[in-house]
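**Q** Coordinates only, no sequence provided:
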């Protein structure tokens, strides 16, 4: 037995404990659901590990979860014979939260606890909910396969520190003992706990056992199963209510509210499998973490195999939660075998088709639900256009954007909406990209489009640049950037004649301005796009735009050495002034203004200020 050591919780854990205890007080009974779900996961892991190493089971009893009450001591014990933990694993899993996105998320929770307290379950750290009802929590655990002398005892009052020591533990698995607060004595009651299990954990496939009251001999301890212990996803969906689905989803995902919708299917024939997939209401806090695992669990013949494998669903559907259970995979399947499995590939294709079909139905029949979905997961769905070419058309129909036809930054405009409002002679779907919505809405490139009453999509998500670069066509129409190439298709014959005359009038101005900005621009042109602003920057049709260059640089990627085109507005007083005298300061100010108007950074801010002051003083 090792000497007892005391450690402090990681800062994020202390914050999480505070939020658990104070923000979730009104829903305190969930502590049992969380601890039972953890125990079930531990048993699933042992089942999987024992497929390749039977000795881990040590010839012990069938996998079960036991809930015991000691009314005299005021304690509740939750015991499982699952995989168990080593001392290092206990410290890692309970003392710290190993995720770089956690700190930022917790800080946002601290600012508005009421708004987001129900999202704490997304951390997958339901263990901490034990402190809602407990003065002290004691955890005893031994890893399956380890010697009984290598057990671990962990104790904490949830106030910033915990003690840990090595102890003898006869059986592998984990036991959690809750010293229940006096104010929460309602939970030290057999009937109350059975009700909570029935409400939240009835579907769990592992038997949940409690002591059966014996009429003959009260000293005899006999356990009985208090849950149905059947695979929820194998049930007939006609027999299930929405509340049934909601409770299953909550225990599966540690979410504190039900899903937006679910897709429940049973397939028999060449393949035999069941799938129950959920679309959450809220995005997980770590959705953009590179190492984040997906939320679909794979079962073979109701035995848990693995979770979060990309072979089950593509990355752009990583927010989907649920279960896929098939009779066509062996129990000892590995991740490597999954990669070449025709069974998994067929299930994946069918699952993707169902999810996209469900989203399409939601967008048509339940627009408010779809607006909720898009706000949370729209950026991820956009990845699918590039990632899943086979389903590009279906994904394209799901896309939503902000545009000049609406007054808010909400992304509500579909490509079909846009096409339905197009001018008769319009040949393209026009868009502009920027760092944020306000920059896109204020872009000088929009001026000619406002004049001609042509709708433009306003794209400000980081993924939008990759989306449009790889999009191709939609209903035989191309997406065209209003900040690239010529816009001659917008000019009438009269416009073109007028422009030719203007270009001749400005030949000297253009030539001289080109000399002044020789190292900074590819060309200086008279603009057809501007009606109010004096200047703007344009990229060649096949070159990177300014926004894409900034994104690539921020990601540390090499950017091709290209120069923009400077377009000047011949009707603006500042430009007209150049016809009298091509002033170097004015030309350079026109260039710097164009850089700033599209969200770029000028190389010499101090010089820009001097030139502006000089111009204002006349």
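**A** That came in fine, so what should we check first? All figures in this text were calculated on a predicted structure; none of them were measured in a lab.
**Q** from here on, contacts and neighbour counts on C-alpha atoms
**A** Fine.
**Q** Which residue is the nearest non-sequential neighbour of the residue nearest to the spatial centre of the chain?
**A** Nearest to the geometric centre of the chain sits residue 287, at 2.9 Å (CA atoms, centre = their mean). Leaving out its chain neighbours, the residue that sits closest to residue 287 by CA to CA, 6 or more residues apart in numbering is residue 319, at 7.3 Å.
**Q** Counting neighbours, what do you get for that neighbour?
**A** Residue 319: 22 surrounding residues under other CA atoms under 10 Å.
**Q** any idea how far residue 478 is from it?
**A** Computed as CA to CA, to the nearest Å, the residue 319 to residue 478 distance reads 30 Å.
**Q** now the strands for the stretch 501-618 of the chain?
**A** 523-526, 535-538, 565-568 (DSSP state E, counting those that start in this stretch).
**Q** again with the stretch 51-200 of the chain
**A** Secondary structure of the stretch 51-200 of the chain (DSSP E, counting those that start in this stretch): strands located at 65-70, 75-80, 134-142, 151-156, 161-167, 173-180.
**Q** closest to residue 222 out of those strands?
**A** strand 65-70 (11.7 Å; CA to CA).
**Q** Point out the other helices and strands that that closest one packs with.
**A** On a contact count with 3 or more CA pairs under 8 Å, 6 or more residues apart in numbering; DSSP states H and E, strand 65-70 meets helix 30-52, strand 75-80, strand 208-212.
**Q** Output the ones you listed in CSV; the columns should cover mean neighbour count and distance to residue 415.
**A** CSV is the format used below for those (neighbours: other CA atoms under 10 Å; distance: least, CA to CA, whole Å):
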stretch, mean neighbour count, distance to residue 415
helix 30-52, 21, 43
strand 75-80, 22, 53
strand 208-212, 20, 51
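**Q** could you dump these to a markdown table with distance to residue 359?
**A** Putting those into a markdown table (distance: least, CA to CA, whole Å) gives the following:
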| stretch | distance to residue 359 |
| --- | --- |
| helix 30-52 | 29 |
| strand 75-80 | 39 |
| strand 208-212 | 36 |
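**Q** so which of those gets nearest residue 358?
**A** Closest approach to residue 358 among those (CA to CA): helix 30-52, 28.3 Å.
**Q** Comparison target below:
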């Protein structure tokens, strides 16, 4: 074959410029692409060797930097190409030889499970070489063919040259004549780092010559294998040691250390074929609640080739503390491999991964309660986000969340199932109260009636709980009911409350006038047994806890007026009523009203609007009590 010059079969200049300058955001990617293509070529040759044993050999990919010539060569002993295949696969942009190869095998009747699992179904990865090379030269020879070797070369300017070449063994050799600003890719540390990051788990050895200077100043050249070839997620769990798990977890996680709670293997076949190895961490990192500082998503590999370490589409955000690897055999990617296409397979993988994680958490809850409780203390506030966002798995998530309660000792948590199982027969709803911490909610006067009846109340003290409970209505056909919101009905109490409202009507009107716009209503309630009063929120209004959170985030929200509920059986209410009958005691009674309101704020854990005024009023009351005046 005489040398000849041809033009690419596409709008070459514009498209090549796009490929070289715009397609990839990281120049290191070129080596990943060329190594992946070499692995594909060996896959094809190895598949052919099943029916042609004479083709079998010790497969390898070789990387050879030459600092003097300023060239980098990537070679393989795979299937190679004929001239027509070079023109077809290299001369036409976005023409994938791998895709054509698979199609041919399928047309020949090969079963899908018998086909080699190839990653090169992208078509343009080869052209990433022009990001670092001013000229690219390919010398290739087809295995199992008498066709002569072919030399292909191009400067990426719209033309390429074809010529015959001398090559004794089948395979492909790609030589990059590096640009001046790309000479770092001649350094062994740089090349080994890229291979470790992107191609460490390629199943064929990736070797590079290493020169050692002897004492007599002679040089010895040995081959160094750059990749581990050990894809731990493809092995059986029984074959993996604890040290290997710890080492891999340390490599994957952003949490630091080697200690993890549980390793989870997942293998899926059928519509979407993939394998995964996931880890539940033991401890939350300092940046768990800092989304800008924390990586999210799983590492994605396609046929052992690293694609990205933050594939957020593979796992829901409320499980972002899970770290791990998903390795897909057939996941379609876009031409650069850097951005995943919107593809139904992604959703199927995410669904399978989510189901597996939730299933393993359920097992952990049932078999090792202490370990699960420790996990939930670390990650519960993140995990509970799923109650608001994952409607598909809502019931599974409800089975897994835990809370402290009025009847548990501090620090001990119970599940919703345990709460429902312990409910007295007379209790019809699941009662809860939200707040900033256990100490504040445990002292709330709103608990008094429930304590007297032997009902338990869930303490929801995570900042996210208020937000979640706005739409978590039921569990096992039991409605959730906030004990600090809305009306509260006690059987047989209606007549008593009606009588109190009539008897103390004058005091109620006085309190409304004295407190003004601080309250929306003053009324009597049966929810109090020991305290004189408490503050309640209307059913649809934001709780004071949630209001404080929004204000801390500088969110403008409408101020909601609270309801002051009074205990008609408390002696303080009776004393204030008697005082209200004396017109000359109105200023004194007004001070009592303000102290009463501030006391209600303190007992629910809310800040006082004017602490100094409250201190003065309490001082006056103390002085009066001591002096007897």
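**A** Perfect, thanks for sending it. Remember, predicted model here, so these are calculated numbers, not experimental data.
**Q** Matching the residue nearest to residue 287 of the first structure against the second structure, which residue comes up?
**A** Aligned counterpart of residue 319 of the first structure in the second structure: residue 321 (TM-score structural alignment).
**Q** Just the element for residue 277 of the second structure, please.
**A** strand 274-281 (DSSP states H and E).
**Q** To what extent does that strand diverge from the first structure after superposition?
**A** Compared with the first structure after fitting, strand 274-281 of the second structure has a mean deviation of 0.9 Å; criterion: mean CA distance after the TM-score superposition for the first structure.
**Q** Contacts for that strand, please.
**A** Residues from elsewhere that reach strand 274-281 of the second structure (CA atoms under 8 Å, 6 or more residues apart in numbering): 233-234, 249, 255, 259-268, 321-330, 349, 375.
**Q** before we move on, what about stretch 521-530 of the first structure?
**A** Stretch 521-530 of the first structure is touched from outside by 444-449, 487, 499, 502-503, 506, 510-511, 513-514, 536, 562-570, with contacts defined as CA under 8 Å, 6+ apart.
**Q** Give me the distance between that stretch and the centre of its chain.
**A** Chain-centre distance of stretch 521-530 of the first structure: 41 Å, with CA atoms, centre = their mean, to the nearest Å.
**Q** what residues are up against residue 142 of the first structure?
**A** Shown in contact with residue 142 of the first structure (CA under 8 Å, 6+ apart): 84-86, 148, 150-152, 169, 171-174.
**Q** Now list the buried members of the contacts of stretch 521-530 of the first structure.
**A** Buried members of the contacts of stretch 521-530 of the first structure, scored by 16 or more other CA atoms under 10 Å, are 444-449, 499, 503, 506, 510, 513-514, 536, 563-570.
**Q** sorry, back to before: and of the contacts of residue 142 of the first structure, the nearest to residue 542 of the first structure?
**A** Residue 542 of the first structure has its nearest neighbour among the contacts of residue 142 of the first structure in residue 85, at 56.4 Å by CA to CA.
**Q** burial count for the closest residue to residue 149 of the second structure other than its chain neighbours?
**A** Excluding its sequence neighbours, the residue lying closest to residue 149 of the second structure (CA to CA, 6+ apart) is residue 141, at 4.4 Å. For residue 141 of the second structure, the count of nearby residues is 28 (other CA under 10 Å).
**Q** Distance check, residue 141 of the second structure against residue 76 of the second structure.
**A** Residue 141 of the second structure sits 11 Å away from residue 76 of the second structure, going by CA to CA.
**Q** With residue 424 of the second structure instead?
**A** 73 Å.
**Q** Of those two, give the one with the bigger neighbour count.
**A** residue 76 (25 against 12).
**Q** For the more buried one, which non-adjacent residue is closest in space?
**A** Using CA to CA, 6+ apart and skipping the chain neighbours, the partner closest in space to residue 76 of the second structure is residue 61 (4.6 Å).
**Q** I figured that neighbour was touching residue 206, is that so?
**A** Yes - contact criterion CA atoms under 8 Å: residue 61 of the second structure and residue 206 qualify, at 4.7 Å.
**Q** thinking residue 340 of the second structure is in contact with residue 347, fair?
**A** No - the criterion here is CA under 8 Å, and residue 340 of the second structure misses it with residue 347 at 11.8 Å.
**Q** which one of those two has more residues nearby?
**A** residue 340 (17 against 14).
**Q** So residue 247 of the first structure is in contact with residue 258, correct?
**A** Yes - in this structure, residue 247 of the first structure is within contact of residue 258 by CA under 8 Å, at 7.1 Å.
**Q** Give me the longest helix you can find in the second structure.
**A** Counting by DSSP state H, the longest helix found in the second structure is helix 344-367.
**Q** where's residue 438 of the first structure, which helix or strand?
**A** Assigned by DSSP H and E, residue 438 of the first structure belongs to helix 437-441.
**Q** Show me what that helix is packed up against.
**A** Right, helix 437-441 of the first structure is packed against strand 457-459 by 3+ CA pairs under 8 Å, 6+ apart.
**Q** so how much does the helix or strand following the strand it packs on differ from the second structure once superposed?
**A** Per DSSP H and E, the first helix or strand lying C-terminal to strand 457-459 of the first structure is helix 464-469. With mean CA distance after the TM-score superposition for the first structure, helix 464-469 of the first structure departs from the second structure by a mean of 1.0 Å once superposed.
**Q** Following the chain past helix 464-469 of the first structure, name the next helix or strand.
**A** Assigned by DSSP H and E, the successor of helix 464-469 of the first structure is strand 473-474.
**Q** looking at it, residue 222 of the first structure is touching residue 211, isn't it?
**A** Yes - here residue 222 of the first structure reaches residue 211: they are 5.6 Å apart, a contact under CA under 8 Å.
**Q** List the contacts of residue 295 of the first structure.
**A** Applying CA under 8 Å, 6+ apart, the residues near residue 295 of the first structure are 253, 307-308, 318-322.
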